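J.: after the sequence you'll find the predicted model.
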Amino acid sequence: MTTRAWWLVVLNFVLPGSAQVLAGNRRLGRFGLRATLILITIAIIAGAIYLLWPTVVLTVFTNTIGLWAAAVVLAFYALTWLVLTVNTLGLINLVKAAPGARPLIAAFSAALMVVVCGTAGYGAFVATSASGFLSSVFVAGPSEPPVDGRYNILLLGGDAGADRDGLRPDSLSVVSIDATTGQATTISLPRNLEDVPFSAGSSLGALYPEGYGSIDGCDVSACMLNSIFTEAELKRPEYYPNATAEGSSPGIQATLEAAQGITGLTIQYFVLIDMQGFSDLIDALGGVDIDVQNRVPVHTDESFSEVLFWFEPGMQHMDGYHALWFARSRHGTSDYDRMQRQTQMQEALLAQASPANVLTKFQGVAAAGTRVVKTDVPQGMLGYFVNLAAKTKELPVQSVPLIPENGVDPEDPDYAAIQAMIAAALAPAPRATPAP
């Protein structure tokens, strides 16, 4: 009877329903077997499709309907396996097993029940949470095709504070991604660029045809790149009447048009990250490892005046608070140093935010994400971008910083030269000529 008990417990785990077919209610067993075999078949088919067309599977599981369907299926199997396991415990008849084996069999059965049913139940919880998270962050809208084989995304680090009127982008960059290979290039835009041009057809560009503030000044205190957001948002929202309805805002749209004018690229989407909530996301992921190149101060407050302590050169594991200071610190450093550190932080997050890490800490990541991120990337494009991001992680991220060392003078920038520099960096590598 002891051997029989162990066999039934193992069979119930390996092939749920088989224990009932062999030694119990065969009708229940056949139901459990059919359900198990259907799940195995679905998993095999999904795995085969993922190997051949990964974007299809990823699109299904980043879609609200697909996630809810997955949640229902997982909840069904959690309940089914719970019923089968409890029924198996009745079939093994513990009182007839050897006395020393009884607690072992009972504990092993309970552990298997917790692992199997708990995993399915947690999967259902993650699926429903993911559906709510994705619906709250990503918009429903048409997909944009790649332009010249690339997707270009404006990345804004928002810096709202009590000492300033509204939000002003503290960091600006354009991430250009090869739509085939996933190769990413980060173009860091100095926030103090002047005489910024706008792309053709820009609403705010019609007001500043010679560049932002280049003739008679602008309508805010400083006529620089990061002031465009504030002017459009607070002074001229009527220039962008449809921005909010389209999941954006006047400030974001004006800044996007300026980024297009600077780079000469067509920018399909934007991502706005609230720097004040950025630390929550880092904490949710368990921190981030950064190779500090030079001493960087951590300040006592946001006046950036008094130094609390310094990050010393070398590998540092940072929580959200310290990662935010590392990216924003100003004391004894220039804006260009900050741009480099912010790019380094982005690359470190991309490298360390693995699917396993995100999944195991999903609840915290999702809670932080809804407070941190605003974007107009449509939910229907998530599967494609997740697949593309997997390729991006395997390649080194290229960088095009628009800094004085690269010949860029923020007070008198040559935008034609800037666009030529960017075009050269994004040009496909020449193919090797085959040997004769």
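T.: Structure received. Numbers count the residues shown, from 1 in each chain.

J.: make it CA atoms for all contacts and neighbour counts henceforth
T.: Fine.

J.: what's the next secondary structure element after the helix or strand containing Ile252?
T.: In the assignment (DSSP states H and E), Ile252 maps to helix 250-263. Of the helices and strands lying after helix 250-263 in sequence (DSSP H and E), the nearest is strand 269-274.

J.: what angle sits between that next one and helix 250-263?
T.: 120 degrees (axes from the mean of the first three to the mean of the last three C-alpha atoms, to 10 degrees).

J.: now for strand 269-274, which elements pack on it?
T.: Counting contacts by 3 or more C-alpha pairs under 8 Å, 6 or more residues apart in numbering; DSSP states H and E, strand 269-274 packs against strand 150-160, helix 362-372, strand 373-375.

J.: which one of those lies nearest to Gly166?
T.: When those are compared for distance to Gly166 using C-alpha to C-alpha, the nearest one is strand 150-160, at 6.2 Å.

J.: ok so, going back, just the buried residues of the helix holding Ile252, please?
T.: Residues of helix 250-263 classed as buried under the neighbour-count rule (16 or more other C-alpha atoms under 10 Å) are 250-263.

J.: residues making contact with that helix?
T.: 154, 174, 196-200, 202-204, 225-226, 228-233, 236-237, 239-241, 243-244, 266-267, 270, 415, 418-419, 422 (C-alpha atoms under 8 Å, 6 or more residues apart in numbering).

J.: assign Leu172 to helix, strand or coil.
T.: strand (DSSP: H, G, I helix; E, B strand; the rest coil).

J.: with adjacent residues omitted, what lies nearest to it?
T.: Leu156 (4.9 Å; C-alpha to C-alpha, 6 or more residues apart in numbering).

J.: then Pro241?
T.: Pro250 (7.7 Å).

J.: do the same with Thr300
T.: Nearest to Thr300 is Leu308, by C-alpha to C-alpha, 6+ apart, at 5.3 Å.

J.: hmm, Val296 and that neighbour touching each other?
T.: No. Contact criterion C-alpha atoms under 8 Å: Leu308 and Val296 do not qualify, at 10.9 Å.

J.: which one of the two has more residues nearby?
T.: Set side by side, Leu308 and Val296 show more neighbours around Val296, with 25 against 10, by other C-alpha atoms under 10 Å.

J.: adding another structure so you can compare the two:
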Amino acid sequence: MTTIVAPRPTAPPTPPQPPATAPAAPPVEGQPLRYPDASSRRMMTARGWWLVLLNFLLPGSAQVVTGNRRLGRTGIVSTLVMWTLVLAAVVSALAARPFFLAVATSSFPLVLAQCLMIAYAVLWVVLTADTLRLVRLVKTGRRARFAIAAASIALLVVASGTAVQAAAMAGTTRDTLGAIFGASGPAIEPSEGYYNILLLGADHVTTNDSKRFDSISVVSVNAETGATTITGFPRDMPGFPFSEGPMQERYPNGHEGHADPSCGWGSGINQLNTELEVCQDGALLYPDALANGSTPGIEATKDAAEGILGIKIPYYVTIDMYAFEALIDALGGVDITVKERLPIGGPHHTGQPLEKWVKGWIEPGKQHMDGFTAQWYARSRHTTSDFDRMRRQRELQQAILAQFTPQVVLTRFEEVADAGADLVNTDVPQQFIPTLLDLALKAKEQKVTTIELTPDGGIDEYHPDWAYIQQLVRSTLHPPTPTPAG
């Protein structure tokens, strides 16, 4: 007997299925930023605003919460490092100002700061673009998506723009300091407690041989307190002595007039530059002047100022009187009280009537002067004496110092820096800049003392008592210590 086994039924073949896809992540209660309900425009709009705000307050935090955590950590760490550096700078500026100024005026730290600021600005752009991706603008409200994008870009401009501006300021500072303070070498020690600098205001001319110093003064800064004394010289002062050096050997009894008019007009102190440059023996008398960032004419004027005042003057600063105008405009003008009506312009020939040459007038009273007016205020001389002119130049110097506030300098930094680079020449070494800046900040808190070597100051311009002048300077710079009464 044969047993027949019926075959087992087989299941019909399964039709091919499409590839499986991961289901969308469901909203997780308590984590709406990372796992939002994408179907809710209201939630996505609120989430978008939060992400934009997080990106602005702490760049990288939006990525840590909702996206690429590695990128987010990079942003957060970079931000913390930047704020730490800023805080360290602020603390050192307040608690260790000389150290801060030394770092802030050195080339390498300025280059490093510039690179860091640019890199941080670029990082902020990357983080902002990624944040907008994470926001998923198409899921937000129609009106909100444009507002979120606009706000994100505006905050980016504020934040990264600030970093770019800081980088530009660092670069400008480095370039300006390099252009002005080209001399190298260690800063010298103060002489009898003072740093003395010869300050020369010069006409704007294309060749040095015809340059006469329109304004001559010595700035003496107390090395401890920053107290500043400015001593002004009449530019036609004759017969002055020199300190030890080549000019004293040439004029052992004081400076004399010249038979050769090409060597200067008369024997006034402001003619020394012409004498040393035109007579063409200046390089023989001062062979190291050019290599040290100076000129024979300036070195001779230094020796004259030292001989007259009896103090050591190691450095000079020349100011281009026409570039002065640009600096004052860059500072936003200066405030000066005018005591008398002054003409703008100068006669081509002595004796011309005023209407032939006067281009305008500076009227008495309180005035906020632009650069053009301030320059003529300092230089106008045809209706007043040289002594009045010296007084006005001191007033303008003090007005400019008063205008050099942190707010003005920061808001007009580029303009001030550009004007300064064209304005000043000096042999002050770069290493001395931090000390000068520190003393300048101290000086702003004190009144400037002035000594004018004029009849008003008890000095006969044409027959000065040199011993009296030196005693006057000593007693002003080193006043007697008061003793207790009784």
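T.: Good, I have the coordinates. The structure displayed is predicted, hence computed values, not measured ones.

J.: that older thread, who are the neighbours in contact with the residue nearest to Thr300 of structure 1?
T.: Counted by C-alpha under 8 Å, 6+ apart, Leu308 of structure 1 has contacts 297-300.

J.: in structure 2, which of those residues still touch?
T.: Retained in structure 2 (both residues aligned by TM-score structural alignment, their matches' C-alpha atoms under 8 Å) from those: 297-299.

J.: on that earlier part again, can you confirm the residue nearest to Thr300 of structure 1 is in a strand?
T.: Yes. Checked against three-state DSSP, Leu308 of structure 1 lies within a strand.

J.: so where in structure 2 does the longest helix along structure 1 end up aligned?
T.: Looking across structure 1 with DSSP state H, the single longest helix is helix 102-137. Counting by TM-score structural alignment, helix 102-137 of structure 1 pairs with residues 145-180 of structure 2.

J.: that stretch vs structure 1, average offset?
T.: Comparison of stretch 145-180 of structure 2 with structure 1 after fitting gives an average deviation of 1.4 Å (mean C-alpha distance after the TM-score superposition for structure 1).

J.: off-centre distance for that stretch?
T.: 18 Å (C-alpha atoms, centre = their mean, to the nearest Å).

J.: how about stretch 34-54 of structure 1?
T.: On C-alpha atoms, centre = their mean, the centre of stretch 34-54 of structure 1 falls 26 Å from that of its chain.

J.: so which bits of it are buried?
T.: Quick answer for stretch 34-54 of structure 1 (16+ other C-alpha under 10 Å): 35-36, 46, 54.

J.: could you do stretch 161-175 of structure 2 as well?
T.: 161, 163-164, 166-175.

J.: SS state for Ile451 of structure 2?
T.: strand.

J.: hmm, it is touching Ile230, no?
T.: Yes. Between Ile451 of structure 2 and Ile230 there is a contact under C-alpha under 8 Å: 6.2 Å.

J.: settle it for me: which of these two has more neighbours?
T.: Each of Ile451 of structure 2 and Ile230 has its neighbours counted (other C-alpha under 10 Å); Ile230 has more, 21 against 18.

J.: residue in structure 1 paired with that one?
T.: Ile230 of structure 2 maps onto Thr186 in structure 1, by TM-score structural alignment.

J.: helix, strand, or coil at that match?
T.: strand.

J.: strands of the stretch 1-150 of structure 2, start to end?
T.: Counting by DSSP state E, counting those that start in this stretch, one finds no strands in the stretch 1-150 of structure 2.

J.: please pull up the equivalent of Leu101 of structure 2 in structure 1.
T.: So Leu101 of structure 2 corresponds to Leu58, using TM-score structural alignment.

J.: list the contacts of its match.
T.: 382-384, 386-387.

J.: counting neighbours, what do you get for the alignment partner in structure 1 of Lys211 of structure 2?
T.: Using TM-score structural alignment as the criterion, Lys211 of structure 2 maps onto Leu167 of structure 1. For Leu167 of structure 1, the tally of surrounding residues (other C-alpha under 10 Å) stands at 20.

J.: distance of Leu167 of structure 1 relative to Ser227 of structure 1?
T.: To Ser227 of structure 1, Leu167 of structure 1 is 10 Å away according to C-alpha to C-alpha, to the nearest Å.

J.: repeat for Ala423 of structure 1
T.: On the measure of C-alpha to C-alpha, Ala423 of structure 1 and Ser227 of structure 1 end up 26 Å apart.

J.: neighbour count: these two, which is higher?
T.: Set side by side, Ala423 of structure 1 and Ser227 show more neighbours around Ser227, with 24 against 14, by other C-alpha under 10 Å.

J.: contacting residues for the counterpart of Ala78 of structure 1 in structure 2?
T.: By TM-score structural alignment, Ala78 of structure 1 lines up with Ala121 in structure 2. For Ala121 of structure 2, the contacting residues are 159-161, 163-164, by C-alpha under 8 Å, 6+ apart.

J.: okay if I get the residues you listed as CSV plus distance to Val135 of structure 2?
T.: As requested, the contacts of Ala121 of structure 2 are exported to CSV (distance: C-alpha to C-alpha, whole Å):
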residue, distance to Val135 of structure 2
Ala159, 19
Ser160, 20
Gly161, 23
Ala163, 25
Val164, 26
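
J.: so which of these hold up in structure 1?
T.: Retained in structure 1 from those, counting by both residues aligned by TM-score structural alignment, their matches' C-alpha under 8 Å: 159-161, 163-164.

J.: how near is the residue nearest the centre of structure 2 to Val409 of structure 2?
T.: The residue lying closest to the centre of structure 2 (C-alpha atoms, centre = their mean) is Ala417, at 5.3 Å. Per C-alpha to C-alpha, Ala417 of structure 2 is found 9 Å from Val409 of structure 2.
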